[in-house]
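Chemist: can't give you the sequence, but here's the structure:
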C-alpha cells in the first residue's frame, strides 16, 4: 500500500515526555512533507495550543493541516482557513456547570487564547494550561458568562471519580454531545458525532484521499477512533493498553525514542 497522509496526535506521540519534538522525529516529518505527503496534527488541544508544534514542523510551508478540539475544528495551516467547525449546543456549558457543582469536579472551556475555568483552577486545569501555554481565567459567573459557541468543555478530576461519572454524563447528553475521557483526569464533552475519525473523514474528502491510504498514530483513549478508522492504525509503544488492542501496528520505540520516525521510515520512506 502506498500511503498518502500521516495523522499524528501530539502529546505522547509526536512529542516526548518533556513535550518536545526530538530532532530525529522532526527531521523525518519534514522529509515526508518535502516528498509531497501532507501531515495532519489531530489533537484534543485548542488551536492556540497547537500553533508551536505546527510551526516547528513547517506546516504552513508544506500545506499540512491541524485538527483541533479532537477534530471539531479543521484548519489549513498554509492559508489559516478554517475548513470545518462544529460547536456544542449553546446550553450545554450551563448544564455542565451544574454537573461540576454536583459532582465536585473542575470545569473548563476556551475563549480566544484563554482557558475559562468555572472554579479555582485545579491541578488538572493547570496541566492543560502548561501544555497549551494558555492562561487560565477564573469566571465564577461561568454559567451566565459562557453564552457564546464553544467547540468543547472538559470536566476535570482524579481518574477514579471521572471513571465513575463518565457513564452518567454520557447517558445524560447522549442526544446532544459526545462524551469520553482523553486522559484519566479529563472528561471531554464535544459536539455530537465529533471525534478524530469523523473529522478525518471530512479531511479525506477535501484531499481526495481514501482512508486506506491514511496512517494514524496515537497513544490515548481519544485516538482510538482514528486508529480504528485508518488504513494503518498505529499505537505508540507507550500507548494505553486499550489503544494497543485496536492498532494494526505497535511501534517498537516509544515517543521518547522517536517512534514516529520509526513509522515514517517503515511505511513511507522505505
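Modeler: Cool, got the structure. The model shown is predicted, which means the values in this text are computed figures rather than measured ones. Numbers count the residues shown, from 1 in each chain.

Chemist: please count neighbours and contacts with C-alpha atoms only from this point.
Modeler: OK.

Chemist: please, where are all the strands along the chain?
Modeler: 5-8, 39-42, 65-68, 73-76, 81-85, 106-111, 114-117, 136-138, 153-156, 177-183, 186-191, 214-218, 232-235, 249-250 (DSSP state E).

Chemist: and of those strands, who's closest to residue 57?
Modeler: When the strands of the chain are compared by Cα to Cα, strand 39-42 sits nearest residue 57, at 9.5 Å.

Chemist: okay, one more to line up with it:
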C-alpha cells in the first residue's frame, strides 16, 4: 500500500462531543502512523482551541489549523505555513465591531482577544482553560503585522453582513451552529491539505479526508476519497464516497483506519 495522507476534521468527527478522543481511535491512529501513513487534524480551531485536547492533540503528524490556513508540524512544533489576513482588513473589521458594539474574537497563535465578553464565550473559555483578554481599542491588538483569523458567535450575523458588503479579501464559513470562522479568501481546509501533500510528496490518489459539517464539504468533494462520519449533515453525506457506520462518539475514525489498512480506499 502506498503512503496515505488521512486528514481528519476534529469536532464532530475525530473527537467526541465532550472533546475527548476514544481509546480505539487513538490506538488506530498510532498504528497507522507506525506503518508510515501521515495523520493530520484539519480544523477550524485555532492554537488556543487545541488546548481542550490536552496531550491527545499530539497524537498525529500535523495540525492544519485556522481552516487550513496554518500548517503545524507536531514532532518539533514548527509552523510550515501561515496565511495571515492583511493588516488593513484587520483594522477595518475590528474598528467596525467596536463602533457597532459587536463581539469579535481575535486570534493569532495562542493570543485570544475579544471586543466584549459574553456568557457563551466565558463558558467556552472555562472549558479551554484560557480566558481571553477583553480589549477596548484597536491599539491593543497586533493588527499591524496581520492576524491569523477571527471568529464571531453571538453577533455573527452583523459581522457577516459587514464582510459581505465591504471586505472581499476575507470570507467566513459556518463551523458549528451560530458560529462563523473568518479567514483570508485563499484559505480553506482543502487548500491547506493540497499544500501539505505537495510538501510531503503525497499523490492526490492517496489523500483521504473525513468530516461532518459544512466547512468539510470542499475537502470531501475534492479528495481522492472523501468520507462522512455517520453523524454528518445530509449535504456532507451527499458529497462523500463513503459514510461510516459509527459516529464521532463511537470511534468512527478507528473504523476508517481499519478499512484504509484493509485497502478498501486504494485508488490506482
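Modeler: Yep, it's here. Keep in mind that this is a model prediction, so the values were computed, not measured.

Chemist: which of the strands of the first structure is buried the deepest?
Modeler: strand 214-218 (a mean of 29; mean count of other Cα atoms under 10 Å).

Chemist: matching residues in the second structure for it?
Modeler: Using TM-score structural alignment, the residues of the second structure aligned to strand 214-218 of the first structure are 207-211.

Chemist: quick check, central residue of the second structure?
Modeler: residue 43 (1.4 Å; Cα atoms, centre = their mean).

Chemist: so who does it touch?
Modeler: 8, 9, 10, 11, 63, 64, 65, 66, 67, 68, 189 (Cα atoms under 8 Å, 6 or more residues apart in numbering).

Chemist: counterpart of it in the first structure?
Modeler: For residue 43 of the second structure, the residue aligned by TM-score structural alignment is residue 43.

Chemist: and residue 75 of the second structure, what pairs with it in the first structure?
Modeler: Taking TM-score structural alignment, residue 75 of the second structure has residue 78 as its aligned residue in the first structure.

Chemist: what about the residue nearest to that match when sequence neighbours are not counted, how many residues nearby?
Modeler: Spatial nearest neighbour of residue 78 of the first structure, chain neighbours left out: residue 60 (3.9 Å); criterion: Cα to Cα, 6 or more residues apart in numbering. For residue 60 of the first structure, the count of nearby residues is 16 (other Cα atoms under 10 Å).

Chemist: quick check: residue 60 of the first structure touching residue 75?
Modeler: No - using Cα atoms under 8 Å, residue 60 of the first structure is not in contact with residue 75; the gap is 10.7 Å.

Chemist: what segments of the second structure are helices?
Modeler: Under the criterion DSSP state H, helices of the second structure are mapped to 23-34, 87-100, 119-128, 156-166, 189-200, 217-222, 234-239, 252-261.

Chemist: of all those helices, which lies closest to residue 54 of the second structure?
Modeler: With Cα to Cα as the criterion, residue 54 of the second structure lies closest to helix 119-128 of these, at 9.6 Å.

Chemist: show residues contacting the closest one.
Modeler: Here helix 119-128 of the second structure has contacts from 48, 49, 51, 52, 131, 132, 154, using Cα under 8 Å, 6+ apart.

Chemist: so what's residue 255 of the first structure up against?
Modeler: Counting by Cα under 8 Å, 6+ apart, residue 255 of the first structure has contacts 12, 13, 14, 15, 16, 17, 236, 237, 238.

Chemist: what does it correspond to in the second structure?
Modeler: Taking TM-score structural alignment, residue 255 of the first structure has residue 248 as its aligned residue in the second structure.

Chemist: run a quick neighbour tally on the closest residue to its match other than its chain neighbours.
Modeler: In space, and not counting its chain neighbours, residue 248 of the second structure is closest to residue 13: 4.9 Å by Cα to Cα, 6+ apart. When neighbours are counted by other Cα under 10 Å, residue 13 of the second structure registers 25.
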